[in-house]
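Visitor: kindly generate the corresponding structure for this input.
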Amino acid sequence: MTFSDEQLDRYARHIVLKEIGGAGQARLAQTRVAVIGAGGIGCPAIQYLAAAGIGTLRVIDDDEISLSNLQRQVLFGTADVGWPKAQIARDAVTRLNPDVAYQAVPERLTAANAAVLIGDVDLVLDGCDNFATRLTVSDHCTRARIPLVSGALGQFQGQIGTFRGWEADQPCYRCFVGDAFDADDCDTCAEQGVLGAMAGLVGSWAAMEAVRAIVGFGPDAAGKVHVFDGVTPALRTIRIAKDPACRACGSDRL
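Guide: Purely as a prediction, here's the structure:
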C-alpha cells in the first residue's frame, strides 16, 4: 500500500514505531472492524480506531442517545439527545478521519442476524451491555474464526479480553463466563452506577488490543482477561482455560 503525503503525516507517530511501521499501518488500513455498542466502551474505542486509520469501521447499535449517557459516552453532546447512536458516531468519525469507511448499523445484533452483520469483518470489538448479546457475538466469532476483543465495565472496575476460541488451545468468551448468563438479565450501570472515566479507560484499552490483534505487536493477548480496579488502583491478569465441554468451542464442537 502506498500512503499519500497527508497520510504519512497523519499516521507518522504509528509509522515510526518499530512494532507497527508502514506495514502495520497498511494492515490497519485494510482491516474491517465491527464495534458492537456505541456506549461507554464503544465511544472511545470508535474514536481511537478511527484515529488509527482502520479501513472500515462498522458500528452496530440500535439505541438512541439519552441525557444520562453523556456522563461517559464522549462521542455525544447535549444536542444529540434523541438521535441514533450509530448515526451520530458517523459524524464524529467523519470529522476525525476521512480515510475511514464508516458503516452505521442501527440494529440489535441477534443470533438470527449475526452472520449478516459481522460475518464479513476481520475483527469484532464488543462493548455491549448484556450477556445475551455478548454470548451471541462470541459464538458467531468462534464459528466464523473472527478474533474477538471483549470489554466490560461496572462501577469502578473494567475488564478486557481477547478470544480466538476456534484454536485448539484457546478459550472463547463462553469458556470464561459459562452458560449462566444466556438470559438478558444482567445488572446495568443504571442500577449500579459507573465511573465515567472508567469507560474511557476500558474503551481506549479495547482499541489498543484491537490494534495489537491486527498488527501483531507484543505478546499474544488471546486467552487472557485483564481486570482493572479503579479504586485501589490495581491490575491483575487471569489466564482463561479452554473448557472442553464448552458448547461453542469444546472438542466436540470444532
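Visitor: switch to C-alpha atoms for all contacts and neighbour counts from now on
Guide: OK.
Visitor: which of the three states applies to Ala38?
Guide: Taking DSSP: H, G, I helix; E, B strand; the rest coil as the rule, one finds Ala38 in the coil state.
Visitor: second chain to compare with the first, below:
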Amino acid sequence: MTQLTDSQSLTDDELLLYARQVLLDGWDIDAQLRLKYSRVVMIGAGGLGCPASETLVRAGVGQVHLIDDDVIEASNLQRQTLFLPEDIGQPKATTAAAMLGKINPLIKAKGSVARLDENNAYELLAMESGKPNLLLDCTDNFATRDMINRISVRYQIPLLSASAIAMEGQLALFEPQLNTGCYHCVFGETRVDEAADARTCANSGVLASTTAIMGSLQANAALQYLGLTKNPLTGKLLLWDGSRMQQRLMGYRQDKDCIVCASR
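Guide: Prediction:
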C-alpha cells in the first residue's frame, strides 16, 4: 500500500479535477493522495485494459504502465475505447498511453510494446524503482493469466485479474503477501492445448458491453484497493452473466498444496 508523508499534497488543479470524488462519503484527501502516488502496471491494452485504464487515469492514479505487444486492428474498435480508425496498425500500448496522457495530463502514462514473461518481468515492471502497488491482468487466455499470477506471487505484488468473453466475466483480487490464495488456487493447472484455453475474443466473440462492464468493475476494485487500502473481493471470485443480468460471488481459500503460492 502507498504510505503517505506530510510533504505529499494535491495541487489546485488536482483538487478541482477530483472534487466530486473527494466529496464521497468514506473518501477523503488521503484516499486521493494514495491514488496520486500509486503505480499500477496493466498487462493488456485491449478490451479490458482500455476502459479500466481510462477510469483509473480519470480518477487520478498517478502512474499507469501498459504492457502489450499487439497492434490495433479494425475489429478492435468495437470495444477497445481508447483507439480510433486512424490508429489501425499502431501499437496498442503506446497508442493507449498517449491517449491516457491527453485525457488527464496530471498523471503519467507509459506504454511498453512487449510481451511480459517470467524472464523479463523484473525489467518491465521496473522493480529496481520499487514494486508496483498493483498488477492488473487484462489479458484473454488462461496460460497468460497463469504466468502473470506466477510473477505476482514471485514478487509479492497484488494481482487484480479480470476476464471477459461473450457475455460473461470474472474478477478476483489476489494478495500473495497475505497467503490467502492465488489464481492457481482457484483455476488449477492449465495447458495451452485445452479447449477452454483456446477461447478468446478473437475466436469466440464478445459483446462490446461485456468488456466495458468488466473493465469498469476491475477499475472499481482497483480504486478501492489503492485509495482506501481495502480489498472488496477478499476470498471471493466475482462471476458476471450479462445474458441474465446476474452477478454472484463464489468463495475460495488458499490451496495448501498449490505449487505456486503454498510453498512460499
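Visitor: who touches the most centrally placed residue in structure 1 in this structure?
Guide: Nearest to the centroid of the C-alpha atoms of structure 1, with distances taken as C-alpha atoms, centre = their mean, sits Leu125, at 2.2 Å. Residues in contact with Leu125 of structure 1, defined by C-alpha atoms under 8 Å, 6 or more residues apart in numbering, are 33-36, 148-151, 206-207, 210.
Visitor: and of those residues, the nearest to Asp91 of structure 1?
Guide: Val35 (15.8 Å; C-alpha to C-alpha).
Visitor: would you mark the buried spots in stretch 39-47 of structure 1?
Guide: Of the residues in stretch 39-47 of structure 1, those buried by neighbour count under the rule 16 or more other C-alpha atoms under 10 Å are 39-47.
Visitor: same check, this time on stretch 249-259 of structure 2
Guide: Along stretch 249-259 of structure 2, the positions that meet the burial threshold by neighbour count (16+ other C-alpha under 10 Å) are 254-255, 258.
Visitor: which residues in structure 1 does that stretch match up with?
Guide: Residues 237-247 of structure 1 are where stretch 249-259 of structure 2 aligns, with TM-score structural alignment as the criterion.
Visitor: I'd assumed Ile60 was in contact with Val105 of structure 1.
Guide: Yes: taking C-alpha atoms under 8 Å as the contact criterion, Val105 of structure 1 and Ile60 are neighbours in contact, 4.7 Å apart.
Visitor: so for those two, which sits in the more crowded spot?
Guide: A direct count of neighbours by other C-alpha atoms under 10 Å for Val105 of structure 1 and Ile60 places Ile60 higher, at 25 against 19.
Visitor: can you pull out the strands in the stretch 51-200 of structure 1?
Guide: All strands of the stretch 51-200 of structure 1, identified by DSSP state E, counting those that start in this stretch, fall at 56-60, 101-105, 123-126, 148-154, 157-163.
Visitor: who wins for most neighbours among the contacts of Leu125 of structure 1?
Guide: Looking at those with neighbours defined as other C-alpha under 10 Å, the largest count falls to Ala206 at 30 neighbours.
Visitor: tell me where the stretch 51-200 of structure 1 has helices.
Guide: Secondary structure of the stretch 51-200 of structure 1 (DSSP state H, counting those that start in this stretch): helices located at 85-96, 114-118, 131-144, 173-177, 189-192, 196-215.
Visitor: and stretch 190-205 of structure 1, which residues are buried?
Guide: Under the neighbour-count criterion of 16+ other C-alpha under 10 Å, stretch 190-205 of structure 1 has 194-205 buried.
Visitor: how long is stretch 152-164 of structure 2 end to end?
Guide: Criterion C-alpha to C-alpha, to the nearest Å; first-to-last residue distance in stretch 152-164 of structure 2 is 21 Å.
Visitor: matching residues in structure 1 for that stretch?
Guide: Going by TM-score structural alignment, stretch 152-164 of structure 2 lines up with residues 141-153 of structure 1.
Visitor: how far is the matching stretch from where the chain is centred?
Guide: Relative to the mean C-alpha coordinate of its chain, stretch 141-153 of structure 1 is positioned 8 Å out (C-alpha atoms, centre = their mean, to the nearest Å).
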